[in-house]
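**Student:** for reference, the sequence and a predicted model appear below.
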Amino acid sequence: MQSLELWFGYLAVGLTISSFVPQVWRSIRTRSVRDLSIWTLIIFVCSSSCWLTYGILIQDVPIILTNTIIVILQITLLYLKIQYRPGKVNTRIEHVAFWVKNLEHMADFYASHFSATKGSLYTNPSKRFSSYFLSFKNSDTRIELMHNPEIGKNQNSKDPTYGLTHLALSVGSTKQVEALTEKCRISGLKVITKPRTTGDGYYESVILDPEGNCIELTA
């Protein structure tokens, strides 16, 4: 009988923990905790802490185990709620991009000289566009190498030329992309491309900074 009680106790441990893990994982992945109430999280942390204390006092292992992990998960959510609160933009450099003449040669150069890892080749035949993303072991910032045979042909126009072309900033979520794009528009900056999902799966907009440098805002 005691083993049956213990089995149900540990089953409760697993189910209770699993109810919080998806939310924590989603919040970390999307950097969005907009729909979570900070006061609910605070009450959860206090409640679980009381249960943990109770479990320690009566020496009940399932209660101790459950609430130790739950408190950690709830504190994580509370931290994310504060870190990603509305109005605070959590920006990081996602990638820098270059137009290149020889895509394979440039990708191999960064791979051989700087130990970059070359991603899958992306192509858009209708636009004659192809690109590689290069990543580095100890950094989240990447390099995007882009190629189009039409680039650089008309040097007298404002068309793109070879070399550094844009800086991509990750701002944390699709809602932040939309909000910051609108903020830039209202402040008088030029919006080149409104927020949309690109062919290679990015949700982004493109603006020009005050001196005309191209900035991608991406989730």
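**Tutor:** Now that the structure is in, tell me what you want to look at. Numbering: from 1, shown residues only.

**Student:** when you work out contacts or count neighbours from here on, use the C-alpha atoms and nothing else.
**Tutor:** Noted.

**Student:** run through the neighbouring helices and strands of the longest helix anywhere in the chain.
**Tutor:** In the chain, with assignment by DSSP state H, the single longest helix is helix 2-30. Counting contacts by 3 or more Cα pairs under 8 Å, 6 or more residues apart in numbering; DSSP states H and E, helix 2-30 is packed against helix 61-83.

**Student:** please point out which parts of the helix it packs on sit buried.
**Tutor:** Using 16 or more other Cα atoms under 10 Å as the test for burial, helix 61-83 gives 62-71, 73-75, 77-78, 80-81.

**Student:** so the helix or strand just after the longest helix of the chain versus helix 61-83, what angle?
**Tutor:** Proceeding N to C from helix 2-30, the next assigned helix or strand is helix 38-58, under DSSP states H and E. Orientation of helix 38-58 against helix 61-83 (axes from the mean of the first three to the mean of the last three Cα atoms, to 10 degrees) gives an angle of 160 degrees.

**Student:** flag every buried residue along helix 38-58.
**Tutor:** Going by neighbour count (16+ other Cα under 10 Å), the buried part of helix 38-58 is Ile38, Leu41, Phe44, Val45, Ser48, Ser49, Trp51, Leu52, Thr53, Gly55.

**Student:** got another, please set it beside the one above:
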Amino acid sequence: MTIDWVSIVGTIGACASVASFTPQAWKIIRERSTKGLSLAMFALTTLAFAAWTTFGVLKGEWTLVIPNAICLCFALFILGMIALPQRKTEEVAEAIDPVE
């Protein structure tokens, strides 16, 4: 049996990419603020994940599509929260995680 190092490295990269957005999204929800986050950076990040997802679909490479589509969703959420007025950001965060 041989070890498929390419698949292992790809899986690690995919998991790390997806996991990297979770803490940022949760921090926005918990703190109800996007202060300090760059709209331009998340716009470019969203574009990058949209392009990688599209590339994966066109190539039929579902190992590219799935993690990049998940990251695209996170990036879109964060981008949307940054673009919203503070009051709306707080409302969305409250709807997701109500403060008791």
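**Tutor:** On my side now, so go ahead. All values reported here derive from a predicted model rather than from experimental measurement.

**Student:** superposed, what's their TM-score?
**Tutor:** The TM-score (TM-score structural alignment, normalised by the length of structure 2) is 0.78; 92 aligned residues with a Cα RMSD of 2.2 Å.

**Student:** for structure 2, which residue is closest to the average position?
**Tutor:** Nearest to the geometric centre of structure 2 sits Phe74, at 2.7 Å (Cα atoms, centre = their mean).

**Student:** identify the residue of structure 1 aligned to that residue.
**Tutor:** Counting by TM-score structural alignment, Phe74 of structure 2 lines up with Leu73 in structure 1.

**Student:** can you tell me how far that match is from Lys81 of structure 1?
**Tutor:** As for Leu73 of structure 1, its distance to Lys81 of structure 1 is 12 Å (criterion: Cα to Cα, to the nearest Å).

**Student:** then Glu94 of structure 1?
**Tutor:** In terms of Cα to Cα, Glu94 of structure 1 sits 22 Å off from Lys81 of structure 1.

**Student:** any idea how far the nearest residue to Ile56 of structure 1 once chain neighbours are set aside is from Arg29 of structure 1?
**Tutor:** Distances taken as Cα to Cα, 6 or more residues apart in numbering place Ile64 nearest to Ile56 of structure 1, at 6.2 Å, with adjacent residues excluded. Per Cα to Cα, Ile64 of structure 1 is found 28 Å from Arg29 of structure 1.

**Student:** cool, and Tyr203 of structure 1?
**Tutor:** From Tyr203 of structure 1 to Arg29 of structure 1 the distance is 15 Å (Cα to Cα).

**Student:** also Val89 of structure 1?
**Tutor:** 16 Å.

**Student:** those two: who's more crowded?
**Tutor:** Using other Cα atoms under 10 Å, the more surrounded residue of Val89 of structure 1 and Arg29 is Val89, with 16 against 11.

**Student:** wait, a helix at the more buried one?
**Tutor:** No. Val89 of structure 1 sits outside any helix when classified using DSSP: H, G, I helix; E, B strand; the rest coil, being coil.

**Student:** give the contact list for the residue nearest to the centre of structure 2.
**Tutor:** Phe21, Thr22, Ala25 (Cα atoms under 8 Å, 6 or more residues apart in numbering).

**Student:** apply 6 Å and report the result again.
**Tutor:** Contacts for Phe74 of structure 2 were tallied using Cα atoms under 6 Å, 6 or more residues apart in numbering; there are none.
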